[in-house]
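K.L.:
attaching a predicted model along with its sequence, questions to come.
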Amino acid sequence: MKPGLSLKVSQHLSLTPQLQQSIQLLQLSTLELAQEVEQMLNDNPFLERETEGEADAHEAIAASANESLIADEFRSENSEYQAQAASEFIAEPAPAETPQTLEWNTGGNDGPDDGDAGGLDGEWGGEGSSEWDISAAPAAKGRQADDEENDAISLAREHESLTDHLHRQALSLHLGAEDRAALSFLIESLNDDGYLEEPLAELAAGLAGGDLEEREELEQRFAIALKLLQSLEPAGVGARDLAECLQLQLRDLLQQAEDEGTTPARLSLLQLAQSICAQPMDLLARRDVRKLAGLCGAREEALREAMALIARLEPRPGRRFANVERQIVVPDVIVRPVRAGAGRVEFAVRLNPDVMPQLKVHDVYAGVLRRHRGEESHGLLQQRLQEARWFIKNIQQRFDTILRVSEAIVERQKNFFVHGELAMRPLVLRDIADALGLHESTISRVTTAKYMATPQGTFELKYFFGSGLGTETGGSASSTAVRALIKQFVDAEDPRKPLSDAKLADMLKEQGIECARRTVAKYREQLKIPTTTLRKAL
């Protein structure tokens, strides 16, 4: 080949550092944004928080701008629900010691699956509620709510763990040093549910290594310690599997019944329950009464009563000792009803001031920099000053974009805020993007990990988006509304004759919604509703 030179013209997209920072801040959650702000305050000397007096001035301006809106809410005589919802979202002035936040005039609109429904946990309630404990903005609750929240977290932190509870019981046992050490080792080997997942042989091998004699001795000591562990409270702790856990609890109940001198019928019921738990667990999960009756040699009526007793046992003995702090969601946006006249209800959308950092450029440092132009370090310091200005502007643009997207969502889902899930409309990211002149990726970033407090509860912005299902009239129904309708059908069903997925699909068709059986099954699993077999009453 002969070497040569040539010119070529092309276009490509180049992201400036300011644009990259804007995109990064837009996708951060409230907690991540607070961490980013603290990091920037530590790194950049030209950035500082506003003083208390300046923050009060901003609050006074914001309060004056919203005075008429708040007055209309308090004078609203629409309904008891409307008055209650309005009073709930009227924010009180933030206490002086709360983190200061950046205030802008945001009153205008011109600013820039998988459910486990097939196992036994569907009967026992699984792992408890899978939803977060949602709370409104702290500013809407005042100082008293903050104190209650701190007390709840303090109590959670002081809650006794499962291992501490077992170690305290082990102190009352008269054991030798080696047996006490073996019991303590097994207690520390339990998982959060109270199960001993690793076999005793593996635990002994991990301590003894290649010494076979020592391994056998350790395994024997662990076997004795396991019997002691399984005799402690809560009943069922130290089990290797679910069947053993249930059998340990039934053994404890049987011992109590014998000590109390209960009726022979009660003793027979407990013994039958033990016999059921000795059979393969999949038979109990499927509620195969006929096959269990043959294996246990009992009548089906007595078998159903014993299965109902088993269903009231605790499949996770360590559940109540779990030290899980409540995850409190602080909303980025607050929606509250206002009276629009003629009996109509409109919804005002505003940013939550508690999540908006109050930042400004350090006046003293900026003034010194202006007076020392031309010095050697002036260029570097000027760059840091520009970074501070960009950071403040990008944060403002972040909240302006969140507000614009939230207003567009509220406008299109107004029926949801009045009537609930059944009134949800189909909505996709492109609808909001086209309305605001933004890209779908921007809408996706805005709606991720951002929350909205509404009269119906607090929801992630993504919650308001959903695909549509065809209707007989040629329109479409939101998948969220269809799921709510399925849940309504299941809640009203006869427990002795639960509705199948095919029947639910037929009922939806009667409502004018075309929904296949597979789609119904998918929505049912997303709602964590068990199958027909598991929902059927014993």
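P.N.:
Nice, thanks for sending it over.
K.L.:
please make it C-alpha for all contacts and neighbour counts, starting now.
P.N.:
OK.
K.L.:
let's verify residue 502: helix, strand, or coil?
P.N.:
helix (DSSP: H, G, I helix; E, B strand; the rest coil).
K.L.:
who are the contact partners of it?
P.N.:
By CA atoms under 8 Å, 6 or more residues apart in numbering, residue 502 lies in contact with 517, 520.
K.L.:
give me that answer again for 7 Å
P.N.:
By CA atoms under 7 Å, 6 or more residues apart in numbering, the residues touching residue 502 are residue 517.
K.L.:
can you tell me how far it sits from residue 496?
P.N.:
17 Å (CA to CA, to the nearest Å).
K.L.:
now do residue 419
P.N.:
From residue 419 to residue 496 the distance is 31 Å (CA to CA).
K.L.:
over to residue 347?
P.N.:
43 Å.
K.L.:
swap in residue 465?
P.N.:
36 Å.
K.L.:
list the helices and strands the biggest helix by length in the chain packs on?
P.N.:
Counting residues, the longest helix in the chain under DSSP state H turns out to be helix 378-412. With contacts defined as 3 or more CA pairs under 7 Å, 6 or more residues apart in numbering; DSSP states H and E, helix 378-412 has these neighbours: helix 17-26, strand 344-351, strand 359-361.
K.L.:
would you mind putting those into CSV with distance to residue 293 and mean neighbour count alongside?
P.N.:
Listed next are the helices and strands packed on helix 378-412 as CSV, based on distance: least, CA to CA, whole Å; neighbours: other CA atoms under 10 Å:
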stretch, distance to residue 293, mean neighbour count
helix 17-26, 61, 16
strand 344-351, 60, 18
strand 359-361, 72, 20
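K.L.:
mind listing the helices for the stretch 251-400 of the chain?
P.N.:
Counting by DSSP state H, counting those that start in this stretch, the segments of the stretch 251-400 of the chain that form helices are 264-277, 281-286, 289-296, 300-311, 363-371, 378-412.
K.L.:
tell me which of those sits nearest to residue 341.
P.N.:
helix 378-412 (17.5 Å; CA to CA).
K.L.:
what's in contact with the next helix or strand along the chain from that closest one?
P.N.:
Where DSSP states H and E defines the elements, the next helix or strand beyond helix 378-412 is helix 414-419. The contact list for helix 414-419, computed with CA under 7 Å, 6+ apart, reads 423-424, 455-456.
K.L.:
what packs against whichever helix or strand comes after helix 414-419?
P.N.:
Going down the chain from helix 414-419, the next helix or strand is helix 429-436, by DSSP H and E. If contacts are counted by 3+ CA pairs under 7 Å, 6+ apart, helix 429-436 sits against helix 440-446.
K.L.:
buried stuff in the helix it packs on?
P.N.:
440, 442-446 (16 or more other CA atoms under 10 Å).
K.L.:
try this one side by side with the last:
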Amino acid sequence: MKPSLVLKMGQQLTMTPQLQQAIRLLQLSTLDLQQEIQEALDSNPMLERQEEGEDFDNADPLADNVELASTPAQEIPTVDTSYDEPATNMESLEQGEWNESIPNELPVDTAWEDVYQTSASSLPSNDDDDWDFTSRTSTGESLQSHLLWQLNLVPMSDTDKLIAVTLIDCINNQGYLEESIDEIVASFDPELDIEADEVEAVLHRLQHFEPAGVAARDLRECLLLQLRQLPADTEWLEQAKRLAGDYLELLASRDYSQLMRRMKLKEEELRDVIALIQSLNPRPGSQIEASEPEYVVPDVIVRKHNDRWLVELNQEAMPRLRVNPQYAGFVRRADSSADNTFMRNQLQEARWFIKSLQSRNETLMKVATQIVEHQRGFLEYGDEAMKPLVLHDIAEAVGMHESTISRVTTQKFMHTPRGIYELKYFFSSHVSTSEGGECSSTAIRAIIKKLVAAENAKKPLSDSKIAGLLEAQGIQVARRTVAKYRESLGIAPSSERKRLV
């Protein structure tokens, strides 16, 4: 075959940098978007944040036909920094405010506090014994640091303190000792000649630390440690110690008849003993949290006004940006210098960034509006009125691809009168009903939760019984599907839900 030139015409979709930026901003959560905006503000001098209370510039910063060089540099208004002398007599100010005049010169080695009164009266002095810098500035405290702090208050020999530090390092976040005594003894240097009895003695001292039940080797020991620290006159204390020490397996299997027979207790008495044990904390280390709480910032706010559901963006979570008109006025169209080229590129990036943010907000509003339109029943009556909804339904309504809807609904939250929900929460599969209709899986979960809440605690409903009750309501669902929905709700099986009433 001879090589030849062929001219063809065709169309193809190209991912431009602007489109890539818009897609990336679209899938960011609110917190990630705020961080992205802050990075853009720090790196691009053409971008500025619209502060609250300022009049927003109505001129379109995205228009290409805006004359950037219309404001010469010499005509930029300057800020008048002069001010009039206040008419207030400084000598008549109240006590606690300045009543001195500022001298022109100060003596050498003069401190500010020697001449002027400080307004930061809330700051503590160095002589304040109650001031604890660590407790007021630290973000959190771990369980290990809390135990080490208590260890420093206990008189111990150097060897015992070494053993105690090693034991504290072996305690997990739940408060349990993960390593056995033999493994801890083997970890020490043989020259120290540390025996298992010494480690056991130090462990017993650590088990008296706060929180109660810490450094236990299993659940039985954890409960017994907490029971031993209760006052001696606590009602049913001895029976609770016996139950936790000898019959914990029967309590875990909900075999109440065996417990009553072996402990020789009546049903009401056994109920009180179990209530005392249930008041204990099986994970004592969880009382001390070192992590900071994570807050959810809603992207969309839904409220009802005059019998209509209104959808609006959370303006506090969406900072308003604009192109700095002063810096934009420095750009010259005919200038090809390096400085002017840099400013022109920064201006173009600022325009693209603002346009991508506007596109993100518009897409988010379209999707949220359609979700509210489909799920009016949920907003009015709750989970049981949730309708089946898939990504294709919203994509068809707004004229977008399903992948775009998936990006919009990921890590985006809606604030409703019923609470804050992720947008994906409103999407669910459907189950057929006996009348030929459809029921949302979210509504089925709500019904299952309602049935379990109203069941007899002595005879909890099995999955087969729940499936039968759902079928009586016209919802055709299999037993294994009920088990899957029950597990997703965090509801234990019927054998573990049995209680004494």
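P.N.:
Right, received. Where do you want to start? None of these values were measured; they are calculated from a predicted model.
K.L.:
thinking again about what came up before, TSV for the helices of the stretch 251-400 of the first structure, including distance to residue 36 of the first structure and mean neighbour count?
P.N.:
Shown next, in TSV, are the helices of the stretch 251-400 of the first structure (distance: least, CA to CA, whole Å; neighbours: other CA under 10 Å):
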stretch	distance to residue 36 of the first structure	mean neighbour count
helix 264-277	54	18
helix 281-286	49	15
helix 289-296	59	15
helix 300-311	48	17
helix 363-371	22	12
helix 378-412	10	18
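K.L.:
of all those, which one comes closest to residue 160 of the first structure?
P.N.:
The nearest among the helices of the stretch 251-400 of the first structure, by CA to CA, is helix 300-311 at 26.6 Å.
K.L.:
next, the distance between the ends of stretch 373-383 of the second structure.
P.N.:
With CA to CA, one end of stretch 373-383 of the second structure sits 15 Å from the other.
K.L.:
likewise for stretch 417-429 of the second structure?
P.N.:
Separation of the first and last residues of stretch 417-429 of the second structure by CA to CA is 24 Å.
K.L.:
which residues sit against that stretch?
P.N.:
Contacts for stretch 417-429 of the second structure (CA under 7 Å, 6+ apart): 303, 388-390, 409-415, 440-442.
K.L.:
restricted to buried residues, select these in ChimeraX.
P.N.:
Restricted to buried positions by 16+ other CA under 10 Å, the ChimeraX selection for these reads:
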select :388,389,409,411,412,413,414,415,440,441,442
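K.L.:
ok, which pair from the contacts of stretch 417-429 of the second structure is furthest apart?
P.N.:
Using CA to CA, the contacts of stretch 417-429 of the second structure reach their maximum pairwise distance at 303 and 441, which is 25.0 Å.
K.L.:
quick revisit: average offset between the longest helix of the first structure and the second structure?
P.N.:
Taken over the aligned residues, the distance from helix 378-412 of the first structure to the second structure averages 1.2 Å (mean CA distance after the TM-score superposition for the first structure).
K.L.:
next, the angle from that helix to strand 344-351.
P.N.:
160 degrees (axes from the mean of the first three to the mean of the last three CA atoms, to 10 degrees).
K.L.:
just to revisit the earlier point, the contacts of helix 414-419 of the first structure, buried ones only, as a PyMOL selection?
P.N.:
Here is the PyMOL command that selects the buried residues among the contacts of helix 414-419 of the first structure (16+ other CA under 10 Å):
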select buried, resi 423+424+455
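K.L.:
which one of the contacts of helix 414-419 of the first structure is nearest residue 37 of the first structure?
P.N.:
For the contacts of helix 414-419 of the first structure, the nearest to residue 37 of the first structure is residue 455 (30.6 Å; CA to CA).
K.L.:
what do we get in the second structure for the closest one?
P.N.:
Residue pairing (TM-score structural alignment): residue 455 of the first structure is matched to residue 417 of the second structure.
K.L.:
cool, residue 233 of the first structure as well?
P.N.:
Per TM-score structural alignment, residue 233 of the first structure is aligned with residue 210.
K.L.:
please tell me how far its match sits from residue 288 of the second structure.
P.N.:
10 Å.
K.L.:
check residue 309 of the second structure too.
P.N.:
In terms of CA to CA, residue 309 of the second structure sits 43 Å off from residue 288 of the second structure.
K.L.:
now swap in residue 158 of the second structure and tell me
P.N.:
With CA to CA as the criterion, residue 158 of the second structure and residue 288 of the second structure are 27 Å apart.
K.L.:
neighbour-wise, which of those two wins?
P.N.:
Each of residue 158 of the second structure and residue 288 has its neighbours counted (other CA atoms under 10 Å); residue 288 has more, 17 against 9.
K.L.:
contact partners for that one?
P.N.:
Residue 288 of the second structure touches 141-143, counting by CA under 7 Å, 6+ apart.
K.L.:
in helices, which of these appear?
P.N.:
residue 143.
K.L.:
just the buried subset of the contacts of residue 288 of the second structure, written out for PyMOL, thanks.
P.N.:
Listed next is the PyMOL selection for buried residues among the contacts of residue 288 of the second structure, using 16+ other CA under 10 Å:
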select buried, resi 143
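K.L.:
okay, the contacts of residue 288 of the second structure in CSV with distance to residue 478 of the second structure next?
P.N.:
Shown next, in CSV, are the contacts of residue 288 of the second structure (distance: CA to CA, whole Å):
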residue, distance to residue 478 of the second structure
141, 48
142, 46
143, 46
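K.L.:
which among the helices and strands packed on helix 378-412 of the first structure is found nearest to residue 409 of the first structure?
P.N.:
Nearest of these to residue 409 of the first structure, taken as CA to CA: strand 344-351 at 10.2 Å.
K.L.:
contacts for the closest one?
P.N.:
332-340, 403, 407.
K.L.:
cool, and stretch 41-56 of the second structure?
P.N.:
Against stretch 41-56 of the second structure from outside (CA under 7 Å, 6+ apart): 320-324, 327-328, 346-347, 350.
K.L.:
of all the residues you listed, which comes closest to residue 237 of the second structure?
P.N.:
Ranked by distance to residue 237 of the second structure (CA to CA), those are led by residue 320 at 62.1 Å.
K.L.:
quick one: the equivalent of the closest one over in the first structure from residue 486 of the first structure, how far?
P.N.:
Aligning on TM-score structural alignment places residue 320 of the second structure opposite residue 358 in the first structure. Plainly put, residue 358 of the first structure is 46 Å away from residue 486 of the first structure if you go by CA to CA.
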